[in-house]
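> Coordinates for the following, if possible.
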Amino acid sequence: MNITAIQEVRWTNSGSLKSQGNTLLYSGGDKHEYGVGFVIRDNAATNIVRFQPISDRICYIELKCKWYNMFLINCYAPTEDKSDDIKNKFYEDLDLVCNTLPIGKPKIILGDFNAKIGKENIYKPTIGYESLHEITNDNGNKLITFATTKNMIISNTFFPHKNIHKQTFISPCGLVRNQIDHMLVDNRIKLCVKDIRSMRECSAMSDHFLVKAKIKLRISTKWRKNNKYKEKINKDILKTTTAEVHQEKISIKLRDIQEMANLNETWEKKRWFNDECKAAQEEKEKARTKVLQNPSEDNKRLLAQK
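Predicted coordinates for the structure are as follows:
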């Protein structure tokens, strides 16, 4: 995938890191908790107009498209057991971010919202008919309310799939499986989203599955790495504008980020990460794969012990 939104980065402050053809743009706080970011393939980097870290729960990028720019907002919402004050603060911050962005530019809000979306008829215009759960929890109600006020839909609950491809989270014991990662889309571009489903075969060493969205937009021609046709010189294109200068500066910054040979090598240098940790991580991943293939009680018990 060209652009991947990730949560629970757990890095302090904000910054960027380049490795193996990808650039990680991350936003964190003062502590090693929460954290959000974007992993961007090199062939998409030139279409990133800007990256804006907001907090350890929210960040966004502005993406240059063919006819307009679009914003991707990455979120990590508080869990269901957190107090209403903490939850309300998150949605107030998210609302403030949305209100500061240009109204004319479409937005996609995605991430881990810890929200179960049910099948209540009153919410159908916003959630569709394909959610995994029957009853909406408190986080789900807050997410639906936010989407409705912003004239957005929760796009992933509109696509029919097997339940295993709707699940985005599996507990360490393998007993609890939820759909709590979502993607909110402006109503005006909802038809651009062709499909959303979880990718069980993609291991991210996490209790969450990777969620893949297929979006068909008119992206700038810079996105196409190998252009087969040479365009005629257009004098108007040669005229420098402020926006183009800014975009070029961003592209240069992304190219100049220090190249790291391997992120795993960097992490392994940490004192807490040794061969024993690596072996335990691999054993847990094997146990997790067994549960996905055969969710027997023995396999679930084995995963819970890892």
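> Going by C-alpha atoms from here, please, whenever you check contacts or count neighbours.
Will do.
> Gln85: helix or strand, and which one exactly?
If you look again at residue 85, you'll see it is Asp, not Gln. helix 84-100 (DSSP states H and E).
> Give the buried residues for that helix.
Using 16 or more other CA atoms under 10 Å as the burial criterion, the residues of helix 84-100 that qualify are 87, 90-91, 94, 98.
> so after that helix, what's the next helix or strand?
strand 107-112.
> So which elements touch that next one?
strand 3-7, strand 69-76, strand 181-186 (3 or more CA pairs under 8 Å, 6 or more residues apart in numbering; DSSP states H and E).
> Could you dump those into TSV and include mean neighbour count?
Formatted as TSV, those follow (neighbours: other CA atoms under 10 Å):
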stretch	mean neighbour count
strand 3-7	20
strand 69-76	23
strand 181-186	24
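> Here is the second sequence; please produce its structure so I can put it next to the first one:
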Amino acid sequence: MRRYNLEVLGIIETYWTQIGQQRLTSGDLLLYSGHEEENAPQTQGVALMLSKQAQNSLIGWESHGPRIIKASFKTKKEGITMNIIQCYAPTNDYNEDAKDQFYNRLQSIVEKCQKKDLAILMGDFNAKVGMDSTGYEDIMGRHGLRERNEN
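Take a look at the predicted model:
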């Protein structure tokens, strides 16, 4: 993180179970969210790594299962909170119910952020944009891979 001057780093596919935080020898703080059930599969998992400076601004954090974690930070602007939401979306191979459940939960988390606050949504949405940008020319480049998926 220091090499690239990062204050917050989002991580996916941690494969860790449980929810918690761990201070690293570097002084950085790791917030993690995985499956909570006993004997849960070691799949999915998300985390946020915070520098010392980010830790000083941390208001709180929430686990939303093995695919979503949210941390809230004070900003220099009085009364404005920065919410960072780290996600790991299901791939297209998952059934529609699992995908709907993920996106509904994500929508709910985003909607709970106050309108005046800053929300940063990041992670792996397992999206393939493909090479056909018809109708999306203003937001897509020409260098997509293969065909677009539904994510």
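> Three-state assignment for the residue nearest to Ala213 of the first structure when sequence neighbours are not counted, please.
Among residues not flanking Ala213 of the first structure along the chain, Ile196 sits closest, at 4.3 Å (CA to CA, 6 or more residues apart in numbering). Applying DSSP: H, G, I helix; E, B strand; the rest coil to Ile196 of the first structure yields a three-state assignment of strand.
> I'd assumed Lys212 was in contact with Ile196 of the first structure.
Yes. Counting by CA atoms under 8 Å, Lys212 is a contact partner of Ile196 of the first structure at 5.6 Å.
> quick one: which of the two has more around it?
Taking other CA atoms under 10 Å, Ile196 of the first structure and Lys212 do not tie; Ile196 has more neighbours (22 against 14).
> follow-up on the earlier one: which of the helices and strands packed on strand 107-112 of the first structure sits closest to Asp275 of the first structure?
strand 3-7 (25.4 Å; CA to CA).
> The closest one corresponds to what range in the second structure?
Aligned by TM-score structural alignment, strand 3-7 of the first structure falls on residues 8-12 of the second structure.
> what does the matching stretch contact?
1, 44-51, 54, 86-88, 122-124 (CA atoms under 8 Å, 6 or more residues apart in numbering).
> run the last query once more with 6 Å
For stretch 8-12 of the second structure, contacts defined as CA atoms under 6 Å, 6 or more residues apart in numbering pick out 46-50.
> Going through these, which ones are buried?
46-50.
> Looking at the residues you listed, which is nearest Ser133 of the second structure?
Taking CA to CA as the measure, Ser133 of the second structure sits nearest to Val46 out of those, at 30.4 Å.
> Give me the aligned partner of the closest one over in the first structure.
For Val46 of the second structure, the aligned position in the first structure is occupied by Val36, per TM-score structural alignment.
> can you check Glu96 of the second structure too?
Using TM-score structural alignment, Glu96 of the second structure sits opposite Asp84 in the first structure.
> hang on, the earlier thing: counting only strands, which of the buried ones among the contacts of stretch 8-12 of the second structure make the cut?
46-50 (DSSP state E).
> ok, those vs Leu145 of the second structure, which is closest?
Val46 (25.2 Å).
> Contacts only, for the closest one.
11-12, 14, 32-33, 67.
> Quick check: closest non-adjacent residue to it.
Nearest one to Val46 of the second structure, counting by CA to CA, 6+ apart, is Ile12 at 4.5 Å.
> what separates that neighbour from Ala89 of the second structure, distance-wise?
10 Å (CA to CA, to the nearest Å).
> Likewise for Glu7 of the second structure?
24 Å.
> who's more crowded, these two?
Ala89 (22 against 15).
> so that one sits right up against Met122, yeah?
No. Applying CA atoms under 6 Å, one finds Ala89 of the second structure not in contact with Met122, separated by 10.6 Å.
> Tell me, how many residues neighbour Thr43 of the second structure?
Using other CA under 10 Å, Thr43 of the second structure has 14 other residues around it.
> That one: what secondary structure?
Under three-state DSSP, Thr43 of the second structure comes out as coil.
> Determine which residue of the second structure is most distant from the centre point.
In the second structure, the greatest distance from the average C-alpha position (CA atoms, centre = their mean) is reached by Thr134, at 28.5 Å.
> Now check it against the first structure: what is it aligned to?
Match for Thr134 of the second structure (TM-score structural alignment): Asn121.
> Relative to Thr149 of the first structure, how far out is its match?
18 Å.
> Tell me how many other residues crowd the alignment partner in the first structure of Gly60 of the second structure.
In the first structure, the residue matched to Gly60 of the second structure (TM-score structural alignment) is Arg50. A count of nearby residues for Arg50 of the first structure, using other CA under 10 Å, gives 16.
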